[in-house]
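**Student:** this one's structure only:
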């Protein structure tokens, strides 16, 4: 259960607790994966989909409550997993996101004596000699560390031009806990990789490794300090974005001292209004800053949850507003590769212009859709989606009749499921950042419409892209010339195939529908035979126990036939 390049945890008094933690995480995952399989895969296949639907809300709430309790008790990376789930307002039901939302702030602190000993060991001196004052009550407690207010000694304050600091101190023993949690997550990722429905969409072991890499970076405060300075450099031109300065002389791998920039938490609506700040104005500004990171520089804050963003009132207006956005906690940062960033920019432009075909092309360029995919039906689906729901905000979408969504899913669900989608490795942090951004913006303004922010930003990207129009025209000309050269040979091959009768015409949609009808018919016949044998056995058994038992036992055969004959590979 150790990571490459990491020394194993030494056996000792806590070794048993470590093994118990590992087993407990796996038991939790195994049980709930079994529940999901039973209700979402097995029952629908035997015609009991309505039973699964009726209990779905209760099951989701039960899962969220159980995970909430587990995460708070165990801490470590389980808190991080819960925070990620709570941020997925776009795809997860409110039963889960609402229950796990409290994990953003619900982490019990470590006694100050324990963190003090760790800090003094790291800094090589008593805290009384390093700081003029340290508040023993933490200002914030996170899953991997906690923060305390402190004041620099006069000479140190003179050097950095500020005295108030926040000292982040790593939780004692967190490295061993992270090792155990990552080992458990690797095991769960391995389980999921054997499910075809999951493995064809994403490489779960690779995603877990990406999460592992990010988590290990988070517990290296020297790395976080360097990331904070890089982020500050990226926004040096933008006075509306602030970043705390680092006190390098009081920073080590497990202790980080930085400027105290505490202000109004971005989702503190009452605090914002008391300061004369309209939350509805903060939402688009925050969205624009996040877009700038993801689609501009490509270096982005991957953990922009409400506890990591402040709204800081200013004496003088900045960018026409009497406040600025202050980012903290740079342990989880992401880098978008240039190729992915180009694809994301095209995706944003296509979404803003309601261009279904362009959107599908951009999805392919980003790497979410494999090049071999037949995208004609998906393009039609996206065009239909934009025509009906494009431009709607979250509040408007909530008012749409759920039957419309079900009709859309019924019409295009098979198309989407049949295409070779995948989740690229570097997408985990991008999805997290965008999910948290949409969640924060929606909490600031329930009527917030993401399109209001997307469209002007996309217009800006279009203006920037116009600078490369000559290259685009040249590329199109080259493509046309290549096609013209290859055309005679391709026509000759087509004529040959027509003459010898070997030309085949593929109709994927019709073939899928026929196959689906065949599977349904097989399942229906098997289900009837199964039900007949089972009922007959139940009726006969009171009078003839042997015959009744035989009939009920034999009923398993048509049941298995129905499940296997009608089975689609997961």
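**Tutor:** Sure thing, it's come through. None of these values were measured; they are calculated from a predicted model. Numbers count the residues shown, from 1 in each chain.
**Student:** C-alpha from now on. contacts and neighbour counts both.
**Tutor:** Fine.
**Student:** Is residue 326 located within a strand, as I assumed?
**Tutor:** Yes - under DSSP: H, G, I helix; E, B strand; the rest coil, residue 326 sits within a strand.
**Student:** Helices of the stretch 151-300 of the chain, residue ranges please.
**Tutor:** For the stretch 151-300 of the chain, the helices defined by DSSP state H, counting those that start in this stretch cover 154-160, 174-193, 196-199, 204-218, 221-234, 269-274, 279-291.
**Student:** so which of those comes closest to residue 250?
**Tutor:** Closest approach to residue 250 among the helices of the stretch 151-300 of the chain (C-alpha to C-alpha): helix 154-160, 9.5 Å.
**Student:** Can you give me the buried ones in that closest one?
**Tutor:** Neighbour-count burial for helix 154-160, counted by 16 or more other C-alpha atoms under 10 Å, picks out 156, 157.
**Student:** Which residues does that helix contact?
**Tutor:** Contacting residues not belonging to helix 154-160 are listed as 132, 163, 247 [C-alpha atoms under 8 Å, 6 or more residues apart in numbering].
**Student:** Comparison target below:
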């Protein structure tokens, strides 16, 4: 526990130094970090703020790089300038010495590297904040890529997660806006995501699943996983020879059909999202290769998105609403899928969605970027404090990236038209799926049970009505404040009547001159009545003023 606390303190100091160096020292006080760490807090960020925050995240390492990448998909949380900057986050790091990398492999498999691989290239081909990648050959000569987790990176990530949780709890405790945004929920989601990325067996399963999904797509391939050399910290994959898709664009290879490449790429991701409900969530150009045979290879399946059945149907309905230019259906679907804690002005919300849709009415469909459109819809929803499932923001970013790449491959490419075809496939797949048949069967069974039980239930109801034992209970909700107001008003009226009665009674006593003389030759009983009336009267006035009812 002591070591853990010391590690957390050291990390706090490191974060403070990096933020201060980039002019973000002022934010430390907002996060509740002690005063003596707020060095250079006077350096307020201006136009350069997003770029400096991005650089700070890159310096702070894997956790904050991944956090920035997550925030780049959340237009409901982050201004556009920061989203654009966070999208540029570069996950690079100095290389780890080869002996340390070999030690990780040998610890995972309990054998020397020479007994596991025929060849292992000590020169890494890539070094990121979480892993380092090397080329190797299996014992049978097969060329592979070996992804090895950096030593002790899991301890660093866990420390950072604890810090993020602590700051999220602090902000939610002191800020209504933080509670509305659900910062603790975001921290939970982020913790789950980055812990999954630290487990390479999960990435291996993701790769296998996407490989199976793409097996029916012509000209699209995904690397094979070699499970015998894969563990939580080591991942061994088939090496696919190919160039980044952006490099292919620059070379302008006459042997490649760029229109066909664009169609294949878009089709692969639309099928993953709308038909399979499980998609590659990090399709930047470095993760999309073009092989010498002209195939598209999807690599690095560490980040994936999952569209559950309800969300998948919701995404399809939202796309259909846009196609039919029906903002009311779009609004209804968002309200059905989203979470909100206050009353929504549906008419105003629908009108704002209509403004977004109208801006695309006269635009050719090939010029509509579906990802950016979805991002704009999410921004409007966020303005009304409606939180849609995070997967929609991820889907918007994925579609935006794929649409952009496809448009560079083929300037006349129409992503919306291709998506329309996959919406039809998704609907047919949903209707013909085994789950749909099972749900239909359950609905039939429930309907049958209801119909058979209905006569008996009606008979019981009628018998109770005839016998006079039928009891109907009403529960009023939301009337507690009204009851409290009436009770308080009744109390004040009672006090006012006591004051009035005391004044009238005292006046009668004084005018009659009865009783012993006390002061100014006035009866003591009359004076006592006036004192009681004054005390209660002052209390009544103060009570009214405090409650604001004097208006």
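**Tutor:** Noted; the coordinates are in hand. Just so you know, these numbers come straight off a predicted model, no measurement behind them.
**Student:** And the TM-score between these chains?
**Tutor:** Once superposed, the chains reach a TM-score of 0.64 (TM-score structural alignment, normalised by the length of the second structure), with 416 aligned residues with a C-alpha RMSD of 4.3 Å.
**Student:** that older thread, buried among the contacts of helix 154-160 of the first structure? Make that a ChimeraX selection.
**Tutor:** The following ChimeraX line selects those of those that are buried, judged by 16+ other C-alpha under 10 Å:
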select :163,247
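**Student:** all strands of the second structure, in order?
**Tutor:** Remark: strands assigned in the second structure by DSSP state E are 119-120, 126-127, 131-137, 143-149, 220-221, 234-238, 243-244, 278-280, 288-290, 296-298, 304-306, 517-519, 522-523.
**Student:** re earlier: as TSV, the helices of the stretch 151-300 of the first structure with distance to residue 76 of the first structure would be great.
**Tutor:** Shown next, in TSV, are the helices of the stretch 151-300 of the first structure (distance: least, C-alpha to C-alpha, whole Å):
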stretch	distance to residue 76 of the first structure
helix 154-160	33
helix 174-193	6
helix 196-199	26
helix 204-218	10
helix 221-234	16
helix 269-274	30
helix 279-291	27
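**Student:** Residue 377 of the first structure: which of the ones you listed is closest?
**Tutor:** The nearest among these, by C-alpha to C-alpha, is helix 196-199 at 20.2 Å.
**Student:** elements contacting the closest one?
**Tutor:** helix 174-193 (3 or more C-alpha pairs under 8 Å, 6 or more residues apart in numbering; DSSP states H and E).
**Student:** next one: the helix it packs on to chain centre, how far?
**Tutor:** The chain centroid and the centroid of helix 174-193 of the first structure are separated by 17 Å, computed with C-alpha atoms, centre = their mean, to the nearest Å.
**Student:** which outside residues touch it?
**Tutor:** Outside helix 174-193 of the first structure, the residues that touch it by C-alpha under 8 Å, 6+ apart are 1-3, 9, 18, 21-23, 25-26, 29, 76-78, 144, 198-199, 203-205, 208-209, 212, 215-216, 219.
**Student:** and that helix with helix 204-218, angle?
**Tutor:** Per axes from the mean of the first three to the mean of the last three C-alpha atoms, to 10 degrees, the angle that helix 174-193 of the first structure makes with helix 204-218 is 170 degrees.
**Student:** can you pull the buried residues of helix 174-193 of the first structure?
**Tutor:** By neighbour count with 16+ other C-alpha under 10 Å, helix 174-193 of the first structure contains the buried residues 174-190, 192-193.
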